[in-house]
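Asks: Mind looking at a prediction? Sequence and model below.
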Amino acid sequence: MEGKTCCVSGHRDILADETAHVKEALRQEIEKAVNDGFTAFLSGFADGVDQNFAEIILEMQNENPNLKLIAVLPYQKRMDSLYQKEHTNALLDACAEVIVIQEEYRPNVYAKRNRYMVEHSDRVIAVYDGREKGGTVKTIRFAHQFRKELREIPVGLNLDKNRTNLGQSRR
């Protein structure tokens, strides 16, 4: 991947009353990334935040054709199921590239996808509610482990209680 790369991680189940806030915060973080010279954007294409991120990138491509959306999918059947739905089919068709991590589903395939995205990114945007378990917190930990720039968009009510468990360090 050429240029600076940014990926996203976030929960699939953002509360309905927070969806507009999350989309606006994502847009602001993406705009900041573009202003900072980022041109490639990785999405794992899960429901919720990942697909919101992809939609915003594609909207912004209308103004800036240098932006590239890259789908990073965990396994082949996930790609097949995304192509079954009209909306995600259109999103995938608009991607500059679709990367499939492995052929078959295995219990750790989502962690492998998230690790791949972090390893291949310079910045990680995380929409995070403070949960101590799940893909988003693991992705945040990968960002710390690989010393990637981390930009958090806080949501929900669990944040204060768990924030100390992760640390707040940013490069």
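Replies: Nice, thanks for sending it over.
Asks: contacts and neighbour counts: CA atoms only from here.
Replies: OK.
Asks: who touches Lys23 in this structure?
Replies: Lys23 sits next to Asn52, Phe53 when contact means C-alpha atoms under 8 Å, 6 or more residues apart in numbering.
Asks: repeat that with 10 Å
Replies: Residues near Lys23 by C-alpha atoms under 10 Å, 6 or more residues apart in numbering: Glu29, Gly48, Val49, Asn52, Phe53, Glu55, Ile56.
Asks: In addition, the following structure is provided for comparison:
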Amino acid sequence: MKVLYVTGYKAFEFGIFKNDHEAVPFIKKAIRGRLETLVEDGLEWVIISGQLGTELWAAEVILEMKEENEQLHLGIITPYLNQEEGWNETNQDFYRTLISQADYTDAIYKKNYEGPYQLKAKNQFMVQKSDGMLIVYDTEREGSPKFALSEAQKRKEKDGYPIFSITFDDLQQAAEEDRWAE
């Protein structure tokens, strides 16, 4: 696998409204654990759409991992231009910092938000352009990642597209491992 699409819950779907929330390090630890194995197996690119939450925390993890893994690259491909426009200033600064450090950035639609069709097209595009998906999602707690997962499942049925998931149990385990290490 050369290209992995990483997605998952948005920050507010976790009930997280600040990047220094106590749960964020555990989410990032779980993402990193999955990515390290894939990097050992030849992963070269991680692509995200730049959503607040899982995707931007994954971007932080990738940027940290790039220090030890020169073959690893980060692509941020947004569904449309200026997706951060409605965000608060702190989140905009966080986003723009990560965008500036990405190896590749682009927008699927070269215009601002017009409608949900852009988000649907984003899910299709990201699944088509990747060799697999890592999703932070638990089917027992529905949320916006269900749409990306649905696209990935369609492709999995066609050609065996791999889908790796991180569930709430996995996140709980990451938190407990940290407590035992103290």
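Replies: It's in. Treat the numbers as computed from the prediction; the structure is a model and nothing was measured.
Asks: care to give me the TM-score?
Replies: Superposed pair, TM-score by TM-score structural alignment, normalised by the length of the first structure: 0.80. Supporting alignment: 153 aligned residues with a C-alpha RMSD of 2.2 Å.
Asks: Tabulate the contacts of Lys23 of the first structure (JSON lines), appending distance to Pro107 of the first structure and secondary structure.
Replies: Shown next, in JSON lines, are those (distance: C-alpha to C-alpha, whole Å; DSSP: H, G, I helix; E, B strand; the rest coil):
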{"residue": "Glu29", "distance to Pro107 of the first structure": "31", "secondary structure": "helix"}
{"residue": "Gly48", "distance to Pro107 of the first structure": "21", "secondary structure": "coil"}
{"residue": "Val49", "distance to Pro107 of the first structure": "22", "secondary structure": "helix"}
{"residue": "Asn52", "distance to Pro107 of the first structure": "25", "secondary structure": "helix"}
{"residue": "Phe53", "distance to Pro107 of the first structure": "25", "secondary structure": "helix"}
{"residue": "Glu55", "distance to Pro107 of the first structure": "28", "secondary structure": "helix"}
{"residue": "Ile56", "distance to Pro107 of the first structure": "30", "secondary structure": "helix"}
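Asks: biggest separation within those, which pair?
Replies: Pairwise distances across those peak at 16.4 Å for Glu29 and Gly48 (criterion: C-alpha to C-alpha).
Asks: Tell me who's in contact with the aligned partner of Val124 of the first structure in the second structure.
Replies: Across the two structures, Val124 of the first structure finds its equivalent in Met133 of the second structure, going by TM-score structural alignment. Met133 of the second structure makes contact with 3-7, 46-47, 126-127, 148-149, 152, 161-165 under the criterion C-alpha under 10 Å, 6+ apart.
Asks: Sitting in helices, which of those residues do you find?
Replies: Members of the contacts of Met133 of the second structure lying in helices (criterion: DSSP state H): Met126, Val127, Ala148, Leu149, Ala152.
Asks: which residues of the second structure fall in strands?
Replies: 3-8, 45-48, 73-80, 104-109, 132-136, 163-166 (DSSP state E).
Asks: Name the residues of the fourth one that are buried.
Replies: I take that to be strand 104-109 of the second structure. Neighbour-count burial for strand 104-109 of the second structure, counted by 16 or more other C-alpha atoms under 10 Å, picks out Thr105, Ala107, Ile108, Tyr109.
Asks: ok, of these, which one's closest to Ala174 of the second structure?
Replies: Proximity to Ala174 of the second structure was ranked across these by C-alpha to C-alpha; first place goes to Thr105, at 30.6 Å.
Asks: That closest one matches what in the first structure?
Replies: So, by TM-score structural alignment, Thr105 of the second structure is matched to Val98.
Asks: Next up, the contacts around the residue nearest to its match when sequence neighbours are not counted.
Replies: Of all residues beyond its chain neighbours, the one nearest Val98 of the first structure is Ala71 (4.7 Å), with distances taken as C-alpha to C-alpha, 6 or more residues apart in numbering. Neighbouring residues of Ala71 of the first structure by C-alpha under 10 Å, 6+ apart: 7, 41-45, 50-51, 54, 79, 91-100, 117.
Asks: Switch the strands of the second structure over to TSV, and while doing so, append distance to Lys156 of the second structure to every line.
Replies: As requested, the strands of the second structure are exported to TSV (distance: least, C-alpha to C-alpha, whole Å):
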stretch	distance to Lys156 of the second structure
strand 3-8	14
strand 45-48	18
strand 73-80	22
strand 104-109	23
strand 132-136	9
strand 163-166	8
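Asks: Of these, which stretch is the most buried?
Replies: Highest mean neighbour count among the strands of the second structure (mean count of other C-alpha atoms under 10 Å): strand 3-8, with a mean of 26.
Asks: what's the offset of that one from the middle of its chain?
Replies: 5 Å (C-alpha atoms, centre = their mean, to the nearest Å).
Asks: and it, what does it pack onto?
Replies: helix 24-40, strand 45-48, helix 54-66, strand 73-80, helix 117-128, strand 132-136, helix 145-159, strand 163-166 (3 or more C-alpha pairs under 10 Å, 6 or more residues apart in numbering; DSSP states H and E).
Asks: That'll do, ta.
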